[in-house]
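In: could you look at this predicted model? Sequence included:
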Amino acid sequence: MIVELGHFALALAFAVALVQSVVPVVGAVRNEARLAAIGRPAALAQLLLVATSFAALTQAYLVSDFSVLNVVENSHSSKPLIFKIAGVWGNHEGSMLLWVLILALFGALVALFGRNLPDKTRALVIGVQGWIGAAFLGFILWTSNPFARLSPAPFEGNDLNPVLQDIGLAIHPPLLYLGYVGCSIAFSFAVAALIEGRIDAAWARFVRPWTLAAWVFLTLGIAMGSYWAYYELGWGGWWFWDPVENASLMPWLAATALIHSAVVMEKREALKIWTVLLAILAFSLSLLGTFLVRSGVLTSVHAFASDPTRGVVILVILCVFIGGSLALFAARAGTLSAGGIFAPISREGALVLNNLFLSAACATVFVGTLYPLALEALTGEKISVGAPFFDLTFGPLMVPLLIAVPFGPLLAWKRGDLYAALERLYVALGAAIAVVVVGLALTGTGRVLALLGLGLGTWLIVGALSETAARIKLFRAPVQDSLARLKGLPRAALGTTIAHLGIGLTVLGIVASTAFEEEAIAAVKPGETVAIGAYQLTLDGYLPRSGANFTETAARFSVRRGGTVVAVMEPAKRVYTVRAMPTTEAAIETFGLTQLYVSLGDAATDGTITARIHVKPLVTLIWLGALVMAAGGVASLSDRRLRVGAPKPARPRALAAAE
């Protein structure tokens, strides 16, 4: 009964989405307030209905209702509770339902917290959200029904893919979807503004917090996915340039550019055309990622092996929304004014430079990801575009951008002084040079590029702190005065500093773990020792273990440094009993910011096992930096100026009294 209730709620949500997609838009275009006002309750009703449907599917997983096909294909009664819940979105149908739930959530948030928006703008934004919701609810109902029944019902399910039975899966997809789908709000604002013909500084202020929130979630989602692949897949890498990884990176790059572009538009009413286009492209790239994952065109651990028919439907949806929005943009672009004028050396100029490099980097990832697919579709020829292409194109575009990052906040609006900004960055420049010189003294000239990379990370970190130090007059005013100035700084400014600091930390982690990693592959027997770097690992023996739905054999290693045992590591080879599928469970030990990583190969009959051992210096900074970046976004969101937006005009007293 609950399953049927969930299916019925989903059908009702589709009907409500149709109302939401038409009535408020008609009301806004015709200036009929009563029709426009229907968007708010419709958005709230859609959220309630989709949440009811999602709760019904979750309940089917919790009670192992194997009369539901989706539960049979992705669950098992012996699966731990957390993975039963995560299994709800560990498949195509359930993940699409989560996708639509988050879409409905964002639409409802606009309805609830968009009171400072002009009524017409809010009605149009909610209406555009209704268009997207109706399209994907219809897609789920007609091609991807998560409530399809089986009769007779089997006694047991097929279990979830073992590599997805990890706590990372319970966190990564929801975070990523909050970022993906959060970009829909910027898209809806852009389309609403094009329909209304009103794009100004107030519009940029409305868009920025929603884009920033989506960016924070997308940052966390990508970081969580990277760490999950790092420890769960057993290969020891944190990024593979997998097409589906790229599909999440592209909207992140576009959203990053949009945040910076919206700042220029808000402060100077410049870059209007470009900002609106970025708002459209960010969500368009999110839709592209949805297509790549669910169309069956990719073979990836991240991708759902879906019916190509579903891919065709998603492609049609993608073409309608991207093509329609770009057509509307082309029709309206001629009516948009250029906005404020500024010198190349200015804060606006720095933000434009930021946008150019981010857009070019996004374009290179786009080409490298889609070119093999397009070539195969047109000629049947199969090629692989991997890390060498992206390293040689993406990396060189990032380096000048990262060099320029500390300058931006130190330049004045409209016309800046590059020399004065550089004077404030002397400490950052000196710290970067010192890191390179010390590195050369310790390692020689064989790793010059790596040392320059460490210098670049240092430049970013100290440069970000230098901007705040200059604002609070650190060491140039009494300590109490500096602390008072720090307390009075806008949170958006602090957020910028924190985010840029996070970028520097991530750069340090990437460079150090890539260039200075040590690796050893050895066949060892119990009692034998493998030395790597400052560590000696002794295989003590094997431990057979079992879990709720798996059995495993762990290899116990004693880790010594300087003759003292500093850790015990137990990597394992695991077999999930239902699918009889083996997995490699890596063991990771953290020493400060460095990690020791051990994964196992196959064991021989004489007790010998192959161990792959890595020492990864500063690797934890990669994900710590992402967390710091997200913290910077949260700090900016807490700025009251972003949360409040433009003030809502007061109503005439006579009208208020009449009501």
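Out: Cool, got the structure. Because the structure is a prediction, the values reported are computed rather than measured.
In: can we go C-alpha only for contacts and neighbour counts from here?
Out: Noted.
In: report the distance from stretch 387-405 to the chain centre.
Out: Chain-centre distance of stretch 387-405: 19 Å, with CA atoms, centre = their mean, to the nearest Å.
In: next up, a structure to set beside the first:
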Amino acid sequence: MIAETGHFALVLALAVAVIQATVPLAGARRGRPAWMAVAGPASALQFLLIGLAFAALVHGYVTSDFSLVNVAGNSHTDKPMLYKVAGVWGNHEGSLLLWVTILALFGLAVTLFGRNLPPGLKARALAVQAMISIGFLLFLLLTSNPFQRLDSAPFNGNGLNPMLQDPGLAFHPPMLYLGYVGFSMAFSFAIAALLEGRVDAAWARWVRPWTLAAWVLLTGGIFLGSWWAYYTLGWGGWWYWDPVENASLMPWLAGTALLHSAVVVEKRDALKSWTILLAIVTFGFSLLGTFLVRSGVLTSVHAFATDPARGIFILLLLVAAIGGSLALYAVRAPAMKIGGLFAPISREGALLFNNVLMSTGAATVLLGTLYPLIADALGLGKISVGPPFFNSVFLPLMVPMVVMMALAPMMSWKRGDLGAVLGRMRLVGLIALLVAAATWQLQGGNAGPWWSAAGFGLAAWLGLGTLADLAERIRLFQAPVQAPFRALALPRSAWGMMLAHFGLALFIVGLTASGAWTTESVQVQKIGETVTVAGRAVTLTAVEQVEGPNYLARRGHFTVSRNGVVIAEMEPEKRAYRNPPRPITTAAIRSGITGDLYVVIGDPDPKGGEAAGYVTRLYFNPCIPWLWAGGLLLMLGGLISLADRRHRIGAPTRAARAADA
């Protein structure tokens, strides 16, 4: 009965969404406050109904109700409770229900925290949000019903994919979806602005916190997924340009560009049409990621659906949402006022330059991701586009962007002096060149890749440039006594920007070092045998069989020593899950400031069995902790910016609104 209640709640939510999408929009068009006021209660009621449906599905998993097709296919009585709950979104139907729940949550948040929004803009934005809900609720009810019953309930379920039975994957999808769906608010505000015919500084101030919150959550989701891939999959890496990984990177790049262009709209009343377009494109990339994961065109651990009907439905939804939005943009954007003018050499110009580079990077990733699918659909044969393409095309685009990131905060609005900025950065540039030269020398010149020196020099340029910007803002060398007080008086958005930029510098260090100097050793290792990797002696001391909650594991015991001194005991595992039966590798990792020692144990030697030893893989990944630290600083910078007072007190009061365009 609880499952039927959840299903009926989804049907009612669809009806409420239809009302929310039509009545407030008509009220805004005709200037009727009572009709516009329907948007708030409707969004609250829609969230309650969808939340009730989500709670009903969680109840089915927690109680192991195998009369539900969804629960029987993705759960098992032996699963730990954490993974029973995580199984709710570890499948197509449940993840889609989580998607619409988060979508309704953002609509409710606008209702609760958007009290200072103009009634017309708020009504239009919530109506657009409801239109998105209608599409996804129809998708759920018509093709992906999570409450479908079985005629005869089995005694037990099939179990969740063992690769998803991990704490990282328990929290990665919700955080990723919060980021994906969070960009729907920027999209809804953009469409509302097109309908209203007005984009100004107040609009940008309203959009920025929603965009920033989505960006922080998406950043966290991406790094959490990379961290899971790093320690669970056992291949020693954290990013492989997998199409589904790319599906999360594209909205992140577009969302980063949107954040910076919204600053220009707020500060200088410029780049308005460009910002609206970025809001549409960013959410379009989020929908594209949904299509790739749920259409069956990709085979991946991240991909859920294989039913072509579902793929066609989500493709039609993607075309309707983005095609209709771009058509509206083509009609209404030319009527918008151009706004503030600025010189090419200015802070606006620098932000626009980086916007173009990030957009080009997103387009490059899009091309590399979709081209194999398009070629296959057109009968041009199987084409593989992998890391070599992305590394050689995407990464060079990011180099001038990083160079400009250190210069842009020091430039003046409207018209800047590039010569003066470069003069203030000459010491930073000199140190960056010395870092690059030292890196080249320490790696033995041609003994290592040339780009490692460039990467470390670039990281030094950005990191030290960020510190130089801070020193200039607080006049560290001009009035050192007052510097601490000036630092405390800086707005939180400035601190957030500098932390995020410094975090990217740390990320570049980790990216460069791990890509250039990773050491790998693969061998058959007997018990008692020692293998040396990166100056560390790794000895396999024992192998034992252990039993987990729902798996059997082969656990290796390794002793790590350096210069004769034991520095670590490491215990990687090779697990064999029972339901469903599948082997999973769990690496043992010892992290330090210089890098990670990464140990994996595999199967016994196929030629001689256990007596002959076990296949082991040992890696030393330099500076990987710097990469994770950079990701945390990116998120922390976003959170601090989100706490800025201007976001808490709301946008400035708009002047009397002109007639709709």
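Out: That came in fine, so what should we check first? Remember, it's a predicted structure, so these values are computed and weren't measured experimentally.
In: if I look at Phe155 of structure 1, how far off is Tyr61 of structure 1?
Out: Plainly put, Phe155 of structure 1 is 14 Å away from Tyr61 of structure 1 if you go by CA to CA, to the nearest Å.
In: settle it for me: which of the two has more neighbours?
Out: Neighbour count, other CA atoms under 10 Å: between Phe155 of structure 1 and Tyr61, Tyr61 has more, with 26 against 12.
In: that one touches Phe83, doesn't it?
Out: No: Tyr61 of structure 1 is beyond contact range of Phe83, at 9.6 Å (criterion: CA atoms under 8 Å).
In: what's the match for Gly107 of structure 1 in structure 2?
Out: Matched to structure 2 by TM-score structural alignment, Gly107 of structure 1 sits across from Gly107.
In: hmm, Gln129 and that match touching each other?
Out: Yes: if you go by CA under 8 Å, Gly107 of structure 2 and Gln129 touch, sitting 6.7 Å apart.
In: who touches both of those two?
Out: Counting by CA atoms under 8 Å, 6 or more residues apart in numbering, the shared contacts of Gly107 of structure 2 and Gln129 are Met185.
In: the aligned residue in structure 2 for Leu440 of structure 1: neighbour count?
Out: Using TM-score structural alignment, the equivalent of Leu440 of structure 1 in structure 2 is Trp440. Residues contacting Trp440 of structure 2 under the criterion other CA under 10 Å number 21.
In: look up the closest residue to the most centrally placed residue in structure 1, ignoring the ones flanking it.
Out: The C-alpha lying nearest the average C-alpha coordinate of structure 1 belongs to Leu218 (CA atoms, centre = their mean; 2.2 Å). Distance criterion CA to CA, 6 or more residues apart in numbering; nearest residue to Leu218 of structure 1, sequence neighbours excluded, is Gly179 at 4.1 Å.
In: so which strand or helix has Ser514 of structure 2?
Out: Assigned by DSSP states H and E, Ser514 of structure 2 falls within helix 492-517.
In: and for Thr290 of structure 1?
Out: Per DSSP H and E, Thr290 of structure 1 falls inside helix 272-294.
In: so that helix corresponds to what in structure 2?
Out: Under TM-score structural alignment, the match for helix 272-294 of structure 1 in structure 2 covers residues 272-294.
In: what residues are up against the residue lying closest to Gly94 of structure 2 once chain neighbours are set aside?
Out: Distances taken as CA to CA, 6+ apart place Val88 nearest to Gly94 of structure 2, at 5.1 Å, with adjacent residues excluded. By CA under 8 Å, 6+ apart, the residues touching Val88 of structure 2 are 57-58, 61, 71, 94-95.
In: measure Val88 of structure 2 to Ser521 of structure 2 for me?
Out: Computed as CA to CA, the Val88 of structure 2 to Ser521 of structure 2 distance reads 39 Å.
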